[in-house]
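Chemist: quick check, what structure comes out for this input:
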Amino acid sequence: MSKNIQITTIGGGCFWCTEAVFQEVKGVEKVVSGYAGGNAPGKPTYREICSGLTGHAEVIQITFDADIVSFEDILVIFLTTHNPTTLNRQGADVGTQYRSVIFYHDTNQQEIAEKVIANVQAYYADKIVTEINPLPIFYDAETYHQNYYRNNKSEGYCEYVITPKLATLRKLYADKLV
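Modeler: The predicted structure is shown next:
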């Protein structure tokens, strides 16, 4: 069976949260936590990213089958499972590394991202501040960041931040989840 495999790169705060969300979505083949959008020479480390000095955002790169889940659906889920109206902040996480961003891989993704943001804006009182930028170099995050929620469900951050986010995801998008 042929698949319509596509890739997108998005950041909505801590990559542990966004990774956990998209690992639940039907049609998502792979989710890799990483960094993009900065200007440090070479591959940045988590410690460098957390300093806020490199300009990188915590992002995830999603490989998905567009015949099962569309790019539009990916973006709607993304924009409604984090707060796209807060600049450089998600909850207690503050800094440019936590900005809301869509790194498009081609002009079609750029156009779709612009349309989806325009459509979703009606659901928010405040202006959506999600950046839409061409994908720069994507760097995989360190191994211990991959599958973080799945490997650390009982950790405090996971229990208090990610588990409730996943409960909301299941209420809103039950038909789109595995």
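Chemist: could you use CA atoms for every contact and neighbour count after this?
Modeler: OK.
Chemist: quick one, what contacts Y139?
Modeler: Y139 sits next to 34-36, 43-44 when contact means CA atoms under 8 Å, 6 or more residues apart in numbering.
Chemist: got it, and Q61?
Modeler: By CA under 8 Å, 6+ apart, the contact set of Q61 is 7-10, 31-34.
Chemist: counting by contacts, list what the longest helix anywhere in the chain packs against.
Modeler: The residue-count maximum for a helix in the chain (DSSP state H) belongs to helix 107-120. For helix 107-120, the contact count by 3 or more CA pairs under 8 Å, 6 or more residues apart in numbering; DSSP states H and E identifies helix 71-80, strand 100-104, strand 131-134 as packing neighbours.
Chemist: one more sequence to fold, the one below, so I can look at both together:
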Amino acid sequence: MTSKKIEQLTVGCGCFWCIETIYNEIKGVEKVVSGYSGGTVPGKPTYREICSGLTGHAEVVQVTYDANIISFEDLLVIFMTSHDPTTLNRQGADIGTQYRSVIFYHNDAQKNIAEAVVKKVSPYFENPIVTEISKLGEFFEAEAEHQDFYNSNQRQDYCTIVIDPKLAKLRAMHADKLKN
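Modeler: Coordinates of the predicted model:
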């Protein structure tokens, strides 16, 4: 039996509920935690503070995964194809720096892979990719009501209108990467 090779990925692409739901579908993903990162104010921010756009934090997810099952590169390709990385500080109706497209790398190897993936996928987009690639600072776990949001709220309009189409796209584009 092969031992696990546990690593982490931290990304943001609009509301964390969407990308959390997507990564929870992927083989090799052990845990997905919604949270905040990239801010400039001291202390642990709250959702309300984040939504003001004044803290500099982005809504992100921190994904713990087994690199023997899914690679960092594959997780980033899924990330880049699960949102519009060409819109600055915006995803759909979500507008503000807290909704920016961002990859927070944990080490230089992740930074190099992130830069290569952005370059690799950019020809598939009509407009230039504006995804920020920055070193991870502090990660703050979001409040309990933001964790596993989709599974607790599947009938809410946001889930049916915004998240369900993203899941359909994921299932069509990355079927080979999904949990059974």
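Chemist: re earlier: which of the contacts of Q61 of the first structure has the largest number of neighbours?
Modeler: The most crowded member of the contacts of Q61 of the first structure is I10, carrying 30 neighbours; neighbours defined as other CA atoms under 10 Å.
Chemist: in the second structure, which of the contacts of Y139 of the first structure still touch?
Modeler: For the contacts of Y139 of the first structure, the subset whose aligned partners also touch in the second structure (both residues aligned by TM-score structural alignment, their matches' CA atoms under 8 Å) is 34-36, 43-44.
Chemist: residue boundaries of the helices in the second structure?
Modeler: Going by DSSP H, the second structure shows helices at 16-23, 47-52, 72-80, 108-121, 149-152, 157-158, 164-173.
Chemist: pull the number of nearby residues for D126 of the first structure.
Modeler: Burial measure for D126 of the first structure: 11 neighbouring residues, criterion other CA under 10 Å.
Chemist: wait, it touches N83, no?
Modeler: No. Assessed by CA atoms under 8 Å, D126 of the first structure is found out of contact with N83, at 10.0 Å.
Chemist: for Q110 of the second structure, see how far away F72 of the second structure is.
Modeler: As for F72 of the second structure, its distance to Q110 of the second structure is 7 Å (criterion: CA to CA, to the nearest Å).
Chemist: can you tell me what Y105 of the second structure aligns to in the first structure?
Modeler: Structural alignment places Y105 of the second structure opposite Y104 in the first structure (criterion: TM-score structural alignment).
Chemist: residues touching the residue lying closest to its match once chain neighbours are set aside, list them.
Modeler: In space, and not counting its chain neighbours, Y104 of the first structure is closest to P134: 5.0 Å by CA to CA, 6 or more residues apart in numbering. P134 of the first structure sits next to 103-106, 110 when contact means CA under 8 Å, 6+ apart.
Chemist: what's the closest of the helices of the second structure to D66 of the second structure?
Modeler: Between D66 of the second structure and these, the shortest gap by CA to CA is with helix 72-80, which sits at 9.6 Å.
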